[in-house]
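1. Mind folding the following:
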Amino acid sequence: MTRAAPPGIDVADVVTGTADTGDDRVASRFVSDTDLVAEVGDARVAPIDVVSGPDLVAEAGDARVATIDVVFGPGDARVLPIERPGARRRGTLVALAAVLLLPGLARAERPTEGGLWPYDPKDILATHDHPDGLRVHYSVDGPSVVPLADLDADGVPDYVTRVADTAAEVLALYRDVFGLRPPRSEAEHDLGSLGGSEALDIYLVEFAGAADGHFGHDACDPDACAGHLLLENDFAGYAYADLAEAVDTVVSHELFHAVQAAYVVDPPVWFSEGTAVWAERAYRPDSRDFLRLCDAYLADTGRSLFKPPAGPVPAFAYGTALWWDFLIERHGPEFVDALLQVGGTPDLPAAIAELLLGRGDDLRAAWLEFSAWNLATGPRAGARDSHAYAEQLAGVIAEQDGSSLDDDDRFFSLTARYYRLDHPGGPLWFGLAAPAPGLEFTLQAVAGGAPDGPVEPPQLAWDGADPEPRILADLPAGGFWLAAVNPVLSDMSIQAHLCAAATREALACVDPLPAPGSTGDDTTGEGTTGDDTDEPAPPERDACGGCRTGSPVLAWLLPLLRRRRRRVP
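-> Take a look at the predicted model:
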């Protein structure tokens, strides 16, 4: 939700800036060093030192109070679609200043009243009423003028008719397929007819590139809110393929915010924006916006699902749509209503875990499968189960890539990290510097022994409870992907130093082997020699130390690996 400035402050006069459009992020930047000072009564708000660059740092005296990664428009303002690398748009950062100055919900002014995106006095306004309880407000002349083509000669611009018809279809989908509540009406909050009727109001306005849609609150009670929609007046200069794609995308997204508001007042952004992006695909299965934003999640799977980066609305929050789509496909359309009913729970991740348990599911199991599906996306899709649109995604990014791996880091709750290994063939060793209980590992082969490409189902799975170096399996040469997944819901991360290599000596995270001849079996202390002196013997227990194998091919290998070999003296 858009944050309002304190009373008496004209935020529009405070600061403006530019919005940069890169490959997959819209980075808003202030272009001058300006101290923002706001007065509320006699109390002065701490000055905000706005620095140039992609990160905005707010300072109160010498204390740094916030680092804000400004990626997209604030609150419910829709993300700008990407036009082309290096393109630039001018945009007003008024809403951002409002976020900085006063957190909290407030009644949003409508474009006819002023607000962040007002109609210009030169706009000549008209309305179009849809029989399903919708009213579209638009300009026939002025800065917010809509495309005026009227091919059916009904006196209403075709673009306006398209917006109204699409909104009606979207609301019918939410009601009939998913069983969702309708948006709250003005009458339910005793607001009168704010838009001239009791219909849900949609305003077509010129965003000047700052956003392309917005849901604003008119009033809230403790449980829900009523509001109105804003939509770009013509989408000129935006990256959508055509007006149909633009309207389908933005209307379905913003109307889902209106539906959310019928359940919960102020849900966390990773839930509100992620489920709204899911709704885009629910209405339009070929949604490019959905795919693009899911790629933003796949680019950062080491970040906890419920802790997006700092900033008003980071791309990661939108990209959590991938998780919501996975869960809804797993549990059916009625699951959406159940999700929204718990959307206002203070500990939302725990509430979702309880919701899954009530449906015979388990968050840990669901997260492990979700993480496995995410690996099988983009160039690694096609050889195992995954998302229906897996090949259209960009795919995950390898944390490390090579013949061995060595990673010492924290693994946060509900995350996954992926490592690609070029294996020369033979034993594959794995070890941990210390136990890492709760961390789960899988090993997946690249199909056909290729260095990279479609991955097969997991061949081995094990946990981090046992840190001892061990041979996972004797494997053919080729590419393999190792996944490290934290499926545990917790505020604490898991510290782990893991390593894998083709030989015991190459494991970087464990103590090196004693030098040959330093110990022996006989009383003289002299070492013995034999055929195995250059290769340490596998442990007597299961070679993988608790691995779970899912491959029939490997099932016959494990007994061979259990054979006791003479230890190096």
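2. C-alpha from now on. contacts and neighbour counts both.
-> Will do.
3. Tell me where the stretch 101-250 of the chain has strands.
-> 124-130, 134-141, 200-205, 213-220, 225-232 (DSSP state E, counting those that start in this stretch).
4. And those strands: which comes nearest residue 419?
-> strand 213-220 (38.5 Å; C-alpha to C-alpha).
5. Quick check, residue 341 in contact with residue 263.
-> Yes: counting by C-alpha atoms under 8 Å, residue 263 is a contact partner of residue 341 at 6.1 Å.
6. Those two: which is more packed in?
-> residue 263 (24 against 14; other C-alpha atoms under 10 Å).
7. Now the second one, please; I'll put the structures next to each other:
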Amino acid sequence: MSAQPTRTPLLVVVVAVLAALLAAPVAQAEAPAAGPPGAAPASGSQARQALVAAQSILRGDSDVLARGSASSASSDGDATLALRDLVLLKDQLTGADREAAERLLARPTGGNQDPQDDGYSVPEATPVCSADVCVHYVATTRDAATPAYVNTALATLTSVHNTYVGAGYREPKGDGTRGGGSNLMDIYLSDIGDAGLYGYCTTDDKTAFKAPWARSAYCVLDNDYARSEFGDANTAEENLQVTAAHEYFHAVQYAYDFKEDSWLLEATATWAEDELFDAVNDNVQYLGYSPLTRPRLPMDSSGGGFFYGTFVFFRFLTERFPAAQGGLPTLVRDIWRKADGTKGAPDQYSWQAVATVLRGKKTTAAKAFTAFAEANRRPAQTYDEGAANRYPKARLADSLTLGVRQFRREVRLSHLTSATYRLTPGGALRNKAFKLRVLLDLAPTFRGSSAIVTVYTTSGDVRRNIIKLRKDGNATKVVPFSKAGVRQVEVTLVNASGRYDCFVRGAFSCQGDSRDDRQVQRFSARAFR
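-> Prediction:
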């Protein structure tokens, strides 16, 4: 793994089971607990949690629809990631637990061995295949798909495949003789909407789970996206389109590194679905729980569905670096090439790969995140679809109408977060000579501190002032503050740190913990003339 420490799988799915929350991150492989003399060894606790979580999600215990990935940004239930974690920990399961995991990971053609009843109960019809994709289905029972739907699914998936390959992405890894022996990408149509799922991908690759990290995948999509199960926000074909694009991108990702950080897996898959089917805009729903609405939550967080809304960061980047191949911006592809965990590849972790690609664009990840944080205060103006799709505006930390008295604030910011304060000139500040002096007392810059002071004029202009901090994090900035010409001034404080202690069972990039969380950031402001 390119001289990096051995990674430990991270359980990113948190689900309610028997009225208890299973929320522990996956740990290093642990020895099963000893049982009574003569008894079979018990399953490892983390592996058992992964099994119960996956069972719960595929049973439909979540009360919202989920696209293998959740269809509600408030859902923790992600079948694709839950199954990924189960695969990683399966060897720690014993006895009945191991058998349950094998059944859970079986393809629908495994039949009734699947305890979640996702398996076909009748022999499958002859799969319908293109040069790259095979669609598997049955013609009867509740899992049945009509010939017209099968053909639409094949055409959609083949188009998705061709788009990704045409954009320079690696094809999904072949699965050899599994899935009918075609060595093509296998997609199974099944009635999974009754469990609240749009689709999911997983792997039954028999390769030992160690580096290199490329794995084959197969995916399961719903057999009809019936309105009775999925509502009428989108048509059945639109649901098929965005789910196919999202889940197939997971299969592409697995050909690079199926153990990559969860937030990068889901954020870029959610970004991809909108790039391929821009008119559907299904991913806009995730912005309700995203860096736009939760700027104080680390952007690379892996829980609670937050990573779906983080697609907006990649939208921000690709709108600013729009160079494209095959109709798709190349920036996300280049990030996956840096995250590539195959033999001889860079095998960088998520934020490291982002930082490397941005350095090649003559900027830094910290500068890009700072610009992103400030731009999120004006999403209608700073995103191509921000106005049309009503992107939410990043929340303010505080707002105050300021007279001549001094304003002081202190905040603790964790990595990849921000806080914006709005200062509005009071009625006494009508003289055009009034200015605002902003004194910044932030954490040292090596800890990720940065700041932008933005002036909104009464004429509608927006003037961004990127503050050049001293190494100790201090700086002074003077800007106009007369009520005659200034509507408001916003001070955005940022912790753009990308420093981690990696592979310590953390919930962030590189399954690590940030070295720079809860940094104290202070500033004061006073009007004068």
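8. May I see the strands of the stretch 101-250 of structure 1 organised as TSV, with distance to residue 272 of structure 1 and mean neighbour count added?
-> Conversion of the strands of the stretch 101-250 of structure 1 to TSV gives the following (distance: least, C-alpha to C-alpha, whole Å; neighbours: other C-alpha atoms under 10 Å):
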stretch	distance to residue 272 of structure 1	mean neighbour count
strand 124-130	27	16
strand 134-141	23	20
strand 200-205	20	25
strand 213-220	12	24
strand 225-232	14	25
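9. who are the neighbours in contact with residue 241 of structure 2?
-> 156, 277 (C-alpha atoms under 8 Å, 6 or more residues apart in numbering).
10. a helix runs through residue 46 of structure 2, doesn't it?
-> Yes: read with DSSP: H, G, I helix; E, B strand; the rest coil, residue 46 of structure 2 is one of the residues of a helix.
11. Leaving out chain neighbours, which residue sits closest to the equivalent of residue 286 of structure 2 over in structure 1?
-> The equivalent of residue 286 of structure 2 in structure 1 is residue 293 (alignment by TM-score structural alignment). Spatial nearest neighbour of residue 293 of structure 1, excluding adjacent residues (C-alpha to C-alpha, 6 or more residues apart in numbering): residue 319 at 4.6 Å.
12. residues near the counterpart of that neighbour in structure 2, how many?
-> For residue 319 of structure 1, the aligned residue in structure 2 is residue 309 (criterion: TM-score structural alignment). Residues lying near residue 309 of structure 2 (other C-alpha under 10 Å) number 26.
13. Quick one: classify the match of residue 286 of structure 2 as helix, strand or coil.
-> Applying three-state DSSP: residue 293 of structure 1 is helix.
14. contact partners of the strand or helix carrying residue 279 of structure 1?
-> If you go by DSSP states H and E, residue 279 of structure 1 is part of helix 269-283. Outside helix 269-283 of structure 1, the residues that touch it by C-alpha under 8 Å, 6+ apart are 75-76, 170, 173, 248-250, 252-254, 256-257, 260, 287, 289-290, 305-308, 313, 316-322, 324-325, 343.
15. Enumerate the positions of it that are buried.
-> Neighbour-count burial for helix 269-283 of structure 1 flags 269-283 (criterion: 16 or more other C-alpha atoms under 10 Å).
16. of all the strands of the stretch 101-250 of structure 1, which lies closest to residue 34 of structure 1?
-> strand 213-220 (27.6 Å).
17. The stretch 201-350 of structure 1: helices as residue ranges?
-> For the stretch 201-350 of structure 1, applying DSSP state H, counting those that start in this stretch gives helices covering 243-260, 269-283, 288-298, 315-319, 321-331, 335-341, 348-357.
18. The longest one aligns to what range in structure 2?
-> Taking TM-score structural alignment as the measure, structure 2 aligns residues 236-253 with helix 243-260 of structure 1.
19. What mean distance separates that stretch from the matching residues in structure 1?
-> For stretch 236-253 of structure 2, the mean distance to aligned residues of structure 1 following superposition is 0.7 Å (mean C-alpha distance after the TM-score superposition for structure 1).
20. Next, report how far that stretch is displaced from the centre of its chain.
-> Centroid separation for stretch 236-253 of structure 2 versus its chain: 15 Å, with C-alpha atoms, centre = their mean, to the nearest Å.
21. and what of stretch 319-326 of structure 2?
-> 20 Å.
22. list the buried ones in that stretch?
-> So for stretch 319-326 of structure 2, counting by 16+ other C-alpha under 10 Å, buried means residue 325.
23. Please apply the same query to stretch 486-500 of structure 1.
-> 486, 487, 488, 489, 493, 494, 495, 496, 497, 498, 499, 500.
24. So which of the residues you listed sit within helices?
-> With DSSP state H as the criterion, helices contain none of the buried residues of stretch 486-500 of structure 1.
25. got the strands of the stretch 101-250 of structure 1 as JSON lines, with distance to residue 424 of structure 1 columns?
-> Converted to JSON lines, those look like this (distance: least, C-alpha to C-alpha, whole Å):
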{"stretch": "strand 124-130", "distance to residue 424 of structure 1": "66"}
{"stretch": "strand 134-141", "distance to residue 424 of structure 1": "64"}
{"stretch": "strand 200-205", "distance to residue 424 of structure 1": "60"}
{"stretch": "strand 213-220", "distance to residue 424 of structure 1": "53"}
{"stretch": "strand 225-232", "distance to residue 424 of structure 1": "56"}
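26. Tabulate the helices of the stretch 201-350 of structure 1 (JSON lines), appending distance to residue 389 of structure 1.
-> Converted to JSON lines, the helices of the stretch 201-350 of structure 1 look like this (distance: least, C-alpha to C-alpha, whole Å):
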{"stretch": "helix 243-260", "distance to residue 389 of structure 1": "17"}
{"stretch": "helix 269-283", "distance to residue 389 of structure 1": "11"}
{"stretch": "helix 288-298", "distance to residue 389 of structure 1": "8"}
{"stretch": "helix 315-319", "distance to residue 389 of structure 1": "15"}
{"stretch": "helix 321-331", "distance to residue 389 of structure 1": "11"}
{"stretch": "helix 335-341", "distance to residue 389 of structure 1": "20"}
{"stretch": "helix 348-357", "distance to residue 389 of structure 1": "24"}
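27. Out of those helices, the one nearest residue 561 of structure 1 is which?
-> That would be helix 288-298 among these, by C-alpha to C-alpha, at 36.1 Å.
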